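*Asks:* could you look at this predicted model? Sequence included:
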Amino acid sequence: MSAPGTPGGAGAAAGVGTVAVVGTGVVGVGWTALFLARGLHVRAFDPAPGAEDRLRADLAALGPFPGHDGPLPVANLVFAGSAADAAGPAGFVQENGPEREDLKHTLLAELDSAAAPGVVLASSSSGLLPTTIARGAARHPERVLVGHPFNPPQVIPLVEVVPGERTAESAVEAALAFYTALGKRPVRLRAEVPGHLANRLQAALWQEAYSLVERGVATVADVDAAISHGPGLRWAVLGPFANQHLSGGPGGLAHILEHLGPPTERWWRDLGQVTLTPELAATLVDGVRDELGDLDGSALAARRDSVLAALLEAKSRTELP
């Protein structure tokens, strides 16, 4: 797909020089920071009152992130008067609206009418199916797909690229090339499923974590410690299959499946099924409060992101799959 909107003197990613960021909440702020840091021009829009002031304040408050240290080039940021105004001159559109089908359809209709035909409309939706989202784009549903980042987008490399039933292969290839040029690690899904890939994997872990707390097997702090000081350390370097393979010694994954497969199947059958009752929700919230105490959430997130940046830097210097 062609990518108009490359202003003179701007940086470019896979031929794109101007990006529309529609929706400037937490995810939109992260995308905007990343695009600016990579030398792109950004046309942002959000209908909420005071959205421009909040966006600029949030950008100013961001600390360093991988590939960028210092003030962001906010001179390359324009806050548009509408979603259509943001999308019209853009070579790529990153939509970050609320997770509601009706709002997505209204927003996609406006973007589809304004953006040039060759421009990808990528939704940051964390769970809605791209086929569903594309129903709002009557003119060109073939350029609609999900480009779901992992939060915060300016730090975490993963982007899930999910085509819908009518998405053109050229749109998928354009999105993969664009995100890769930004330094992201896009993963293409071969089928649509609610929640895409990473959120479904997280949901499986949360299900058992919530169940263990509900059954009194462990506290919230115990669960967090078990992951962050245990398998989570390895998962940050290699994925679950590669790590399992390494656990098998010379026999690799085949050895693990032969010897630990049967007990693992028994564990699967014993995993808890939970319902988020008000009582369980209160237990989880109280558990996090007890675990973190008076720690400021923003300060803790900044510390986390600093460690993530160091980890990503180390990974960039190490040959890994």
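*Replies:* Received it, and whenever you're ready, just let me know what you need.

*Asks:* can we go C-alpha only for contacts and neighbour counts from here?
*Replies:* Fine.

*Asks:* can you give me how far stretch 86-98 is from the chain middle?
*Replies:* 16 Å (C-alpha atoms, centre = their mean, to the nearest Å).

*Asks:* no no, stretch 245-262
*Replies:* The mean C-alpha position of stretch 245-262 is separated from the chain mean by 32 Å, C-alpha atoms, centre = their mean.

*Asks:* quick one: buried residues of it?
*Replies:* His245, Gly248, Leu253, His255, Ile256, Leu257 (16 or more other C-alpha atoms under 10 Å).

*Asks:* then this one, side by side with the first:
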Amino acid sequence: MWQPSIAPGAVDRIACVGAGVIGGGWVAHFLARGHRVTAWDPAPDAEERLRRIVGAAWPALESLGLAEGASPDRLTVAATLEEAVADAEFVQESAPENLELKSDLLARIDAAAPIGVVVGSSTSGYRMTDMQAAAAHPERLVVGHPFNPPYLVPLVEVVGGERTDRAAVEWAAEFYTLTGKRVVLMDREVTGFIANRLQEALWREALHMIAEGEATVAQIETAVTAGPGLRWPFHGPSTTFHLAGGEGGIAHALDHFGVDGPWTRLDSPPLTDELRKALVTGAAEVTGGRPAAELIAERDRRLIAVLRALREAGA
């Protein structure tokens, strides 16, 4: 059974393999949390580009508040991958989205990094089961899927592959949480993970409307940002639907509207008793069973805060 060499809260030295937009964003995030970071990227201009990414991100990070000792000076750029991960206590891989490349790279990282170190991949779509096939120690390889820019957007989706030890998945989830991330610890693998699949559904519907001449790009942007997008910082689709049911909640909304409305080109699954129960139970868990009036008042306060923040930002 795999065992970590260090507790998540004791990590200091982090290796970031890949220093593009996502990898550079991770570097900035970890530096802002006070870690020492060693990075490696095969591009000849990698160090110059990486330090430029960190420099551009640093004012925003300063405004949010830095951890004690946080500094861009704690960044080192290694000459080789092996040098970068040799004494790492956590490794974040952020190579381009190519399955063969990622599989080979994770196998190289696995061969060079200390055996008790967790290795996270920033893949935006691949299953870890497919990426860990060539690794000698696949039990410590996990997906840590961030969102751009990683130094500002808190979400990270964490899931292991078929050969990943559950202890490594839980270790990674705790580590990311301690660095200030909001972690979704997934129960099972799904290609594209959760948030990307939700984004993709909206994007495809938008493409259909543009292609059919039903809406312009500008109309769709306004429809999202001035409408449902305002609620999304604090209410996901199920809670939104729950409040649409008024005092009867999501159970009333499901009975009234169902799930297969005429407003999308995407097919919905049948509203079985099992799906209905999962939605009603899930909404109750998310809202803590609070009455609709209390939730609506809270929603309105949050909407006002979002609107004020947008106004102050000139949006």
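*Replies:* Done, it's in. Note that this is a predicted model, so its numbers are computed, not measured.

*Asks:* before we move on, back to that, and the buried residues of stretch 245-262 of the first structure as TSV, adding distance to Ala80 of the first structure and secondary structure?
*Replies:* What follows is those, written out as TSV (distance: C-alpha to C-alpha, whole Å; DSSP: H, G, I helix; E, B strand; the rest coil):
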residue	distance to Ala80 of the first structure	secondary structure
His245	50	helix
Gly248	55	coil
Leu253	53	helix
His255	58	helix
Ile256	55	helix
Leu257	55	helix
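
*Asks:* can I get these in JSON lines with distance to Pro71 of the first structure?
*Replies:* JSON lines is the format used below for those (distance: C-alpha to C-alpha, whole Å):
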{"residue": "His245", "distance to Pro71 of the first structure": "43"}
{"residue": "Gly248", "distance to Pro71 of the first structure": "47"}
{"residue": "Leu253", "distance to Pro71 of the first structure": "46"}
{"residue": "His255", "distance to Pro71 of the first structure": "51"}
{"residue": "Ile256", "distance to Pro71 of the first structure": "49"}
{"residue": "Leu257", "distance to Pro71 of the first structure": "50"}
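
*Asks:* residue ranges of the helices in the stretch 151-300 of the first structure, please?
*Replies:* For the stretch 151-300 of the first structure, applying DSSP state H, counting those that start in this stretch gives helices covering 169-181, 198-214, 220-228, 231-235, 240-247, 252-270, 278-292, 297-316.

*Asks:* Val190 of the second structure matches what in the first structure?
*Replies:* Using TM-score structural alignment as the criterion, the counterpart of Val190 of the second structure in the first structure is Val193.

*Asks:* again with Thr76 of the second structure
*Replies:* Match for Thr76 of the second structure (TM-score structural alignment): Val78.

*Asks:* could you identify which of the helices of the stretch 151-300 of the first structure is most buried?
*Replies:* For these, average neighbour numbers computed from mean count of other C-alpha atoms under 10 Å are highest in helix 169-181, which has a mean of 19.

*Asks:* His255 of the first structure against Gln244, yeah?
*Replies:* No. With contact defined as C-alpha atoms under 8 Å, His255 of the first structure and Gln244 do not form a contacting pair (9.9 Å).

*Asks:* if you drop the residues flanking it in sequence, what lies closest to the residue nearest the centre of the second structure?
*Replies:* Nearest to the geometric centre of the second structure sits Val156, at 2.8 Å (C-alpha atoms, centre = their mean). Leaving aside its sequence neighbours, Val156 of the second structure sits nearest to Pro146 (C-alpha to C-alpha, 6 or more residues apart in numbering; 4.5 Å).

*Asks:* and what of Pro130 of the first structure?
*Replies:* Gly164 (4.8 Å).

*Asks:* which residues does the corresponding residue of the second structure for the one you found contact?
*Replies:* Here Gly164 of the first structure is matched to Gly161 in the second structure, going by TM-score structural alignment. Neighbouring residues of Gly161 of the second structure by C-alpha atoms under 8 Å, 6 or more residues apart in numbering: Arg127, Met128, Thr129, Asp130, Gln132, Leu141, Val142, Glu189.

*Asks:* now do Ser316 of the first structure against Ala309 of the first structure, distance only.
*Replies:* Distance of Ser316 of the first structure to Ala309 of the first structure, computed by C-alpha to C-alpha, to the nearest Å: 10 Å.

*Asks:* what's the residue nearest to Val156 of the second structure aligned with over in the first structure?
*Replies:* In the first structure, Pro146 of the second structure lands on Pro149 (TM-score structural alignment).

*Asks:* ditto for Thr222 of the second structure
*Replies:* In the first structure, the residue equivalent to Thr222 of the second structure is Ala225, according to TM-score structural alignment.

*Asks:* using a markdown table, lay out the helices of the stretch 151-300 of the first structure together with distance to Ala116 of the first structure.
*Replies:* Converted to a markdown table, these look like this (distance: least, C-alpha to C-alpha, whole Å):
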| stretch | distance to Ala116 of the first structure |
| --- | --- |
| helix 169-181 | 13 |
| helix 198-214 | 31 |
| helix 220-228 | 45 |
| helix 231-235 | 41 |
| helix 240-247 | 41 |
| helix 252-270 | 48 |
| helix 278-292 | 46 |
| helix 297-316 | 36 |
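
*Asks:* on that earlier part again, so the residue nearest to Val156 of the second structure sits right up against Tyr176, yeah?
*Replies:* No. Using C-alpha under 8 Å, Pro146 of the second structure makes no contact with Tyr176, being 10.3 Å away.

*Asks:* which residues do those two both contact?
*Replies:* In contact with both Pro146 of the second structure and Tyr176: Val156, using C-alpha under 8 Å, 6+ apart.

*Asks:* ok, now which ones touch the counterpart of Asp45 of the second structure in the first structure?
*Replies:* Aligned counterpart of Asp45 of the second structure in the first structure: Gly50 (TM-score structural alignment). Shown in contact with Gly50 of the first structure (C-alpha under 8 Å, 6+ apart): no residues.

*Asks:* now Gly50 of the first structure: how far from Gly30 of the first structure?
*Replies:* Gly50 of the first structure is 18 Å from Gly30 of the first structure, by C-alpha to C-alpha.
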